[in-house]
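**Student:** When you get a sec, could you give me coordinates for this:
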Amino acid sequence: MILITGGAGYIGSHVNKALNKTGYETIVLDNLVKGFQDFVKWGTFIEGDYGDKELLDEIFETYDIDAVMHFGAYISVSESVKYPEVYMKNNYENTLTLIQSMEEHNIDKLIFSSTAAVYGTPEIIPIKETSPLEPINPYGKSKLLVEEALKKQDKIKYVIFRYFNACGDDPDCEIGELHEPETHLIPLILDAALGRRSSISIFGDDYPTPDGTCIRDYIHVNDIAQAHIEGLKYLEDGNESNVFNIGNGKGFSVKEIVDVVKKVTGVDFPVNIEGRRPGDPAELIADSSKIQEVLGWSPEYAKIEDIIETAWNWHKKLNSD
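**Tutor:** Reported below is the predicted structural model:
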């Protein structure tokens, strides 16, 4: 049985579905601050906080938990700049509580959701797992502190996945991306295509990139989910702890994403240029050769048009409900 913290959120709910389809039993622990109970369509749901030591102890004593997948972090870079202490408390200190409870109950396998933000502003693109870890925002710092804590202990075998830009949605439209407020680029642009917002803003067009806007590596959430299943099997086979990037290995600028959304949706909408946001590196593209070689993983959704089409279908459904 797998405990999924934050399993009512975007990535956690997709991983929960994938695990259950693969034959695993799951327990979803989520405080519903960022998640949605309606997204827990598989497994057993427990409402609560992964920083609640008594609740964690009760779960580990009640259920036969083989491994933990941890998705309970707050994820907004801009919000972390405004409220760094909130991000340190939830993302770092609460995760230390989770690790402590796992150790006390001899739960020895953890898959941790980290982020490309731990690399800060990398000098070499694409980014390897061995690149310097120099986060430039509190969100990235909170994730790096957890990585460092995991590397200092020896009771739990772990796989750390450094996500690049998670995007796309369940092709069945049973679950999908929903944040309140929404901060991710593709859903925001799709809101403009749906008429839910009057325009879309691009924050900075003076970066050292070909069109002046930030470049990111976009990876479909189902490909992330499949990587987690491969990572779990890797730990179940008795392998040593490891760290992997998850990305498509190619980047698209903000302007390019806007153009693809217009192409996929067939809708035009105004685009405004505003000033840069603090904490945004110019370019983040993954070198994903390690995860492909070690775990045998490769992305199913390699085309950005296909990724955005799954997101468009989900957001149209949301808009019509």
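**Student:** contacts and neighbour counts: CA atoms only from here.
**Tutor:** Noted.
**Student:** residues touching residue 107, list them.
**Tutor:** Shown in contact with residue 107 (C-alpha atoms under 8 Å, 6 or more residues apart in numbering): 65-68, 156.
**Student:** I'd assumed residue 29 was in contact with residue 47.
**Tutor:** Yes - the pair residue 47 and residue 29 passes the contact test of C-alpha atoms under 8 Å, sitting 5.8 Å apart.
**Student:** between these two, which one's more packed in?
**Tutor:** When residue 47 and residue 29 are compared for neighbours, residue 29 comes out ahead with 26 against 14, by other C-alpha atoms under 10 Å.
**Student:** Helix or strand: which one has the more buried one?
**Tutor:** strand 26-30 (DSSP states H and E).
**Student:** ditto for residue 239
**Tutor:** Secondary-structure assignment from DSSP H and E places residue 239 in no helical or strand segment.
**Student:** Measure how buried it is and give me the count.
**Tutor:** As a burial measure, the neighbour count of residue 239 was computed by other C-alpha under 10 Å and equals 13.
**Student:** now swap in residue 144 and tell me
**Tutor:** That count, for residue 144 with other C-alpha under 10 Å as the rule, works out to 21.
**Student:** please give me the structure for this one as well, since I'd like to look at both together:
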Amino acid sequence: MADHVLVTGGAGYIGAHACKALKRAGFVPVAFDNLSTGWEGAVKFGPLARGDLMDRASIDAALAEWKPVAVMHFAALSLVGESMSDPGRYWRVNVGGALNLIEACVAAGVGQFVFSSTCATYGDQDGVVLNEDTPQRPINAYGASKLAIEQMLGNFGASHGLQSVIFRYFNVAGADPEGEVGERHEPETHLIPLMLDAIEGKRAALTLHGTDYATRDGTCLRDYVHVTDLADAHVRGLRWLQGGKGGRVFCLGTGTGYSVREVIDHARVVTNRAVPVVEGPRRAGDAAALVCGSARARDELGWTPERGLEAMIRDAWRWSQGGGF
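**Tutor:** This is a model prediction of the structure:
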């Protein structure tokens, strides 16, 4: 009988892709989700356990019913701008929800935990390739809440033996190449789907949030990683824990940064369409440049991202043309 893995946020963008990767690897992914931002139509690879991380009883019930060998934790509030204007909500939901989940895992004897963290824990450190040894100095409540959860996992590892793999990753993009799941948020805040919406006329134009950054063309520079590659890394992280190798932190990215204007240029090539653009002010909490060093993931997990930026745009474009869920 296949082992179950509880995937919090399994009805969301990255969680659903992780569920597909888990199923392909021989696990039964159980999507634990309150569907506040996720989509029931994205739960295609295993059962859905309706629940909320702020409701400890619902977590306990899911762990008792499905008896997972591990948890993958994706569920979180993740809007940088909102975290700047309403930090209390991010501390309450992200940190409080994670604490409920971690304590429930300890109580249920679930000893393996894969955590979706973020490069936002590093803050604004321009001109530096960010890796696992880079000091963490978050500049917004979103990044600070994720860092707090990383520290919490360290505490529970020391006191209760909870083993965790922590992934700090960069801008996730693209869609499942087979078209079963893709990216959909309401409201949408991610560059590539916003850009494709503008191309299709679903919005008037793509807004450039700041054009005066100290980058090669004045727009923010980011490292983009394909969601399917990212999901593969999470399965590798679970295998790492199952192999008894202990807790570890890994950064996930391609090592190549693209500016917003460069992403737009690639989209024109992929779609053969113009991208309507307007210039706007900077957003609070945005770093100028975030680029990842993934040598540890390559050397220790055997993980190498296989899909570049144009593949990310092409898969996302195909998904958007197909109508979504």
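**Student:** Could you get me the TM-score between them?
**Tutor:** Superposed pair, TM-score by TM-score structural alignment, normalised by the length of structure 1: 0.97. Supporting alignment: 319 aligned residues with a C-alpha RMSD of 1.1 Å.
**Student:** What mean distance separates the strand holding residue 29 of structure 1 from the matching residues in structure 2?
**Tutor:** Superposed on structure 2, strand 26-30 of structure 1 shows a mean distance to its aligned partners of 0.9 Å (mean C-alpha distance after the TM-score superposition for structure 1).
**Student:** what's in contact with that strand?
**Tutor:** For strand 26-30 of structure 1, with C-alpha under 8 Å, 6+ apart as the criterion, the contacting residues are 1-8, 16, 19-20, 40, 42-50, 72.
**Student:** Stretch 310-325 of structure 2 now?
**Tutor:** Under the criterion C-alpha under 8 Å, 6+ apart, residues 39, 41-42, 173-177, 179, 181-184, 192-193, 196, 225-226, 266-267, 270-271 lie in contact with stretch 310-325 of structure 2.
**Student:** 10 Å - rerun?
**Tutor:** 39-42, 172-184, 192-193, 195-197, 199-200, 224-228, 263-264, 266-271, 309 (C-alpha atoms under 10 Å, 6 or more residues apart in numbering).
**Student:** sorry, back to before: quickly list what's touching both of residue 47 and residue 29 of structure 1.
**Tutor:** Between them, residue 47 of structure 1 and residue 29 have 6, 8, 55 as joint contacts when contacts are counted by C-alpha under 10 Å, 6+ apart.
**Student:** which one in structure 2 is aligned with the second one?
**Tutor:** When the two structures are superposed using TM-score structural alignment, residue 8 of structure 1 falls opposite residue 11 in structure 2.
**Student:** circling back to that earlier point, select only the buried ones of the contacts of strand 26-30 of structure 1 in ChimeraX?
**Tutor:** This is the ChimeraX syntax for the buried subset of the contacts of strand 26-30 of structure 1, where burial follows 16 or more other C-alpha atoms under 10 Å:
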select :2,3,4,5,6,7,8,16,19,40,42,43,45,46,48,49,50,72
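**Student:** Identify those among the contacts of strand 26-30 of structure 1 that sit within strands.
**Tutor:** Within these, residues falling in strands by DSSP state E are 2-5, 44-47.
**Student:** In CSV: those, plus distance to residue 94 of structure 1.
**Tutor:** Converted to CSV, those look like this (distance: C-alpha to C-alpha, whole Å):
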residue, distance to residue 94 of structure 1
2, 19
3, 16
4, 15
5, 11
44, 22
45, 20
46, 17
47, 16
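**Student:** can you map out the strands along structure 2?
**Tutor:** Counting by DSSP E, the strands of structure 2 are 4-8, 28-33, 48-50, 70-73, 112-118, 129-130, 163-169, 171-173, 206-209, 221-226, 248-252, 257-259, 277-280, 289-292.
**Student:** Pick out whichever of the ones in strands among the contacts of strand 26-30 of structure 1 sits closest to residue 232 of structure 1.
**Tutor:** Ranking these by separation from residue 232 of structure 1, with C-alpha to C-alpha as the measure, puts residue 2 on top at 9.7 Å.
**Student:** Would you check that the closest one makes contact with residue 59?
**Tutor:** No - no contact is recorded between residue 2 of structure 1 and residue 59 when judged using C-alpha atoms under 10 Å, the distance being 11.3 Å.
**Student:** list the residues that contact both of the two?
**Tutor:** Going by C-alpha under 10 Å, 6+ apart, residues that sit against residue 2 of structure 1 and also against residue 59 are 27, 65.
**Student:** Please check which part of structure 2 stretch 217-235 of structure 1 corresponds to in the alignment.
**Tutor:** Under the alignment (TM-score structural alignment), stretch 217-235 of structure 1 falls on residues 223-241 in structure 2.
**Student:** my bad, should have said stretch 95-108 of structure 1
**Tutor:** The alignment of stretch 95-108 of structure 1 onto structure 2 (TM-score structural alignment) spans residues 98-111.
**Student:** and that stretch, how far out from the chain's middle?
**Tutor:** For stretch 98-111 of structure 2, the separation from the chain centroid amounts to 21 Å (computed by C-alpha atoms, centre = their mean, to the nearest Å).
**Student:** Name the residues of it that are buried.
**Tutor:** Taking 16+ other C-alpha under 10 Å as the basis for neighbour counts, the residues of stretch 98-111 of structure 2 that come out buried are 98-106, 109-111.
**Student:** can you put those in a markdown table and add distance to residue 252 of structure 2?
**Tutor:** Rendered in a markdown table, the data for the buried residues of stretch 98-111 of structure 2 read as follows (distance: C-alpha to C-alpha, whole Å):
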| residue | distance to residue 252 of structure 2 |
| --- | --- |
| 98 | 21 |
| 99 | 24 |
| 100 | 26 |
| 101 | 24 |
| 102 | 23 |
| 103 | 27 |
| 104 | 28 |
| 105 | 25 |
| 106 | 27 |
| 109 | 29 |
| 110 | 25 |
| 111 | 23 |
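**Student:** Show me which pair in these is furthest apart.
**Tutor:** Looking at those by C-alpha to C-alpha, the two members farthest from one another are 98 and 109, with 16.3 Å of separation.
**Student:** Spit out the contact partners of the closest residue to the match of residue 8 of structure 1 other than its chain neighbours.
**Tutor:** Sequence neighbours aside, residue 38 is the residue nearest to residue 11 of structure 2 in space, at 4.6 Å (criterion: C-alpha to C-alpha, 6 or more residues apart in numbering). In this structure, residue 38 of structure 2 makes contact with 9-13, 15-16, 75, 184-186, judged by C-alpha under 10 Å, 6+ apart.
**Student:** Quick check: the nearest residue to residue 272 of structure 1 once chain neighbours are set aside vs residue 213 of structure 1, distance?
**Tutor:** Nearest residue to residue 272 of structure 1 in three dimensions, chain neighbours excluded: residue 201, at 4.7 Å (C-alpha to C-alpha, 6+ apart). Using C-alpha to C-alpha, to the nearest Å, one obtains 12 Å as the distance from residue 201 of structure 1 to residue 213 of structure 1.
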